[in-house]
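Q: After the sequence you'll find the predicted model.
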Amino acid sequence: MTSLQHTNPSARLRAALAIGTTPDPSYIGELLERCAVEPDFNVRETLTWALMRHPESLTVPRLVEQVQSGNNQARSQALHTLSKIKGPNSWPVITPDLLSDPDDEVARSAWRAAVVLVPQAQRLPLATMLSTQLGRGSREMQLSLSRALLALGDVIEPVLRGPHRNVRARAHAIATERLLRDPDAGFELDIEMAKRVSALGQDS
């Protein structure tokens, strides 16, 4: 075993740097295991970098396995790493169930990975899938979704203007559309505006 298990995060970071500097496929499993439990953000980022230093043919299938069967941190970190690798073979792991995962961190990682990995022809279907999450969670969670949607560009306009399941989702759509038009605008939900829009018959 390497110093990836050391109690000192600086030692773990140095170990990840050493593995990434001289890649060795025999360490891929240990890197993935550490991703599943590592509490330090900087160490996790270095673990991702170390994985990226190995051949995609070896890392991507293992990362996909983590997304499908790992614990929530392992899944989130695997999605983050896949979004950095940007391999076209990673797209099939992005499913509607993953985009609506009950774990917020997994869902947010899935949103970020999806907009990086999506093929051009799938941008509108992805925007439609992401729109089902409008109104979800905290302000930070909603801003994460808005950023993911905005990364898809103008294709999101009809999705944002379409029917939404409730006033909170409509308010989130309005706030996202405002950001699409003016990236410097602040992200604020306007529930009263959303109610007025709904009253005018633009929502179901």
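A: Everything's here; your move. Residues are numbered from 1 along each chain as shown.

Q: Could you use CA atoms for every contact and neighbour count after this?
A: Fine.

Q: Can you say which helix or strand has residue 127 in it?
A: Counting by DSSP states H and E, the element that carries residue 127 is helix 123-131.

Q: Off-centre distance for that helix?
A: Here helix 123-131 is found 14 Å from its chain centre; the criterion is CA atoms, centre = their mean, to the nearest Å.

Q: Same question for stretch 94-108.
A: The chain centre lies 8 Å from the centre of stretch 94-108; the measure is CA atoms, centre = their mean.

Q: Show me the strands in this structure, by range?
A: Counting by DSSP state E, the chain has no strands to list.

Q: Dead centre of it: give me the residue that sits there.
A: residue 109 (2.3 Å; CA atoms, centre = their mean).

Q: OK, contacts around that residue?
A: With contact taken as CA atoms under 8 Å, 6 or more residues apart in numbering, residue 109 is in contact with 76, 77, 79, 80.

Q: and the comparison structure, right after this:
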Amino acid sequence: MVSINPVNGTPQNARLADALSAVDPSVRLQAALVVGSNPAVGLLEALVARCAVEPDFFVRDMLTWALTRLPPEITLPRLRRELDSERPRARSQALHTLSKIGDRSAWAWITRDLLRDADDEVARTAWRVAVLLVPEEEKRGLADELVLQLGRGDRSTQLSLSRALVDLGDVTEPALARAAAGLDPVVAAHAGATEVLRRNPETGFDAAVDEAKRIVALGPERAAAAETAEC
């Protein structure tokens, strides 16, 4: 690993900015560590720009940590601009960093467009951040919005949405019930699985999905009758 020693002054900032874009991910990781350990406002742009293109998970995580070390009054407005970026990774990483900062004023920036983002990773991150930042009085509206995404994507995407809805609490029950009673079997099964998880968080997601699919196939009344007969 290349050694990078922190020193004061603009030339060092320039060297660190270059190191954040090095070919070797270990160099990028160490550079992000140095920046976070010695916060410098002058490196805000370099950190944000690297977040938008960084392919390595561990480096991205260190970049986020470095951003959380800077004063939020300068970091938050810059992250808000990234939410409108054309790059999905820029949007998802900005959202992730907002979740780590945890400033509830950022709730207003979690728009419907982000919650419905065409990129699954962006949407998943938006769901998580929204649940973290939403004011109590707006939880029901968020639940109504999130259930519109039921049935979307692969297993990991559906699990992320279920976790977000479960984390919202009991306020999600009416919206999940409506979705479970709908005509789309995929949406109904996902809603049912989420309700199973909400009632019993220890249930595995796959088991909850299987149970929800069984209920959808049989109908609630027949499924209840079958369960009674098995007892």
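A: Perfect, thanks for sending it. Source: prediction; values computed, not measured.

Q: what TM-score do we get after superposing?
A: Once the chains are laid over each other, their TM-score by TM-score structural alignment, normalised by the length of the first structure reads 0.93; 200 aligned residues with a CA RMSD of 1.6 Å.

Q: quick revisit: what lines up against the residue nearest to the centre of the first structure once you look at the second structure?
A: Matched across to the second structure, residue 109 of the first structure falls on residue 125, judged by TM-score structural alignment.

Q: Also residue 185 of the first structure?
A: Taking TM-score structural alignment, the alignment pairs residue 185 of the first structure with residue 203 from the second structure.

Q: So that match sits against residue 196, correct?
A: Yes - the pair residue 203 of the second structure / residue 196 is scored as a contact, 7.4 Å apart, by CA atoms under 8 Å.

Q: How much space separates the residue mapped onto residue 25 of the first structure from the second structure from residue 106 of the second structure?
A: Aligned against the second structure by TM-score structural alignment, residue 25 of the first structure finds its counterpart in residue 41. Shown here: residue 41 of the second structure relative to residue 106 of the second structure, a distance of 20 Å by CA to CA, to the nearest Å.

Q: what's the answer for residue 43 of the second structure, then?
A: 22 Å.

Q: Kindly report the same for residue 191 of the second structure.
A: Counting by CA to CA, the separation of residue 191 of the second structure from residue 106 of the second structure is 28 Å.

Q: With residue 208 of the second structure instead?
A: Here the criterion is CA to CA. By it, residue 208 of the second structure lies 33 Å from residue 106 of the second structure.

Q: go on, residue 135 of the second structure?
A: Residue 135 of the second structure is 11 Å from residue 106 of the second structure, where distance means CA to CA.

Q: what about these two, which has more around it?
A: residue 106 (20 against 13; other CA atoms under 10 Å).

Q: just to revisit the earlier point, not counting sequence-adjacent ones, nearest residue to the match of residue 25 of the first structure?
A: For residue 41 of the second structure, the nearest residue in space outside its immediate sequence neighbours is residue 70; the separation is 6.6 Å by CA to CA, 6 or more residues apart in numbering.

Q: sorry, back to before: excluding residues flanking it in the chain, which one is nearest the match of residue 185 of the first structure?
A: residue 197 (6.0 Å).

Q: ok, how many other residues are close to residue 163 of the second structure?
A: Neighbourhood size, residue 163 of the second structure [other CA under 10 Å]: 19.

Q: In the first structure, what residue corresponds to it?
A: So, by TM-score structural alignment, residue 163 of the second structure is matched to residue 147.

Q: Residue 172 of the first structure versus its match, what's the distance?
A: 12 Å.

Q: surely residue 53 of the second structure meets residue 91?
A: No - between residue 53 of the second structure and residue 91 there is no contact under CA under 8 Å: 10.8 Å.

Q: Who has more neighbours out of those two?
A: The residue with more neighbours, out of residue 53 of the second structure and residue 91 and counting by other CA under 10 Å, is residue 91; that gives 28 against 15.

Q: Which position in the first structure pairs with the more buried one?
A: For residue 91 of the second structure, the aligned position in the first structure is occupied by residue 75, per TM-score structural alignment.

Q: tell me the contacts of its match?
A: With CA under 8 Å, 6+ apart as the criterion, the residues that contact residue 75 of the first structure are 36, 66, 67, 68, 69, 106.

Q: how much space between the third one and residue 123 of the first structure?
A: The span separating residue 67 of the first structure from residue 123 of the first structure equals 21 Å under the rule CA to CA.

Q: and these two? which has more neighbours close in?
A: Taking residue 67 of the first structure and residue 123 together and counting by other CA under 10 Å, residue 67 has the greater number of neighbours (24 against 19).

Q: And the more buried one, how far from residue 12 of the first structure?
A: Plainly put, residue 67 of the first structure is 23 Å away from residue 12 of the first structure if you go by CA to CA.

Q: try residue 150 of the first structure
A: In this structure, residue 150 of the first structure lies at 36 Å from residue 12 of the first structure, with CA to CA as the measure.

Q: Then residue 149 of the first structure?
A: Summarising the geometry, the distance separating residue 149 of the first structure from residue 12 of the first structure, computed by CA to CA, is 35 Å.

Q: ok, so what distance separates the aligned partner of residue 174 of the first structure in the second structure from residue 47 of the second structure?
A: Taking TM-score structural alignment, residue 174 of the first structure has residue 192 as its aligned residue in the second structure. Between residue 192 of the second structure and residue 47 of the second structure the computed distance is 42 Å (CA to CA).

Q: Comparing the two, which shows the higher neighbour count?
A: Neighbours were tallied for residue 192 of the second structure and for residue 47 using other CA under 10 Å; the higher tally belongs to residue 192 (27 against 23).

Q: Run a quick neighbour tally on the equivalent of residue 59 of the first structure over in the second structure.
A: Residue-level alignment of residue 59 of the first structure against the second structure, with TM-score structural alignment as criterion, gives residue 75. For residue 75 of the second structure, the number of neighbouring residues by other CA under 10 Å comes to 20.
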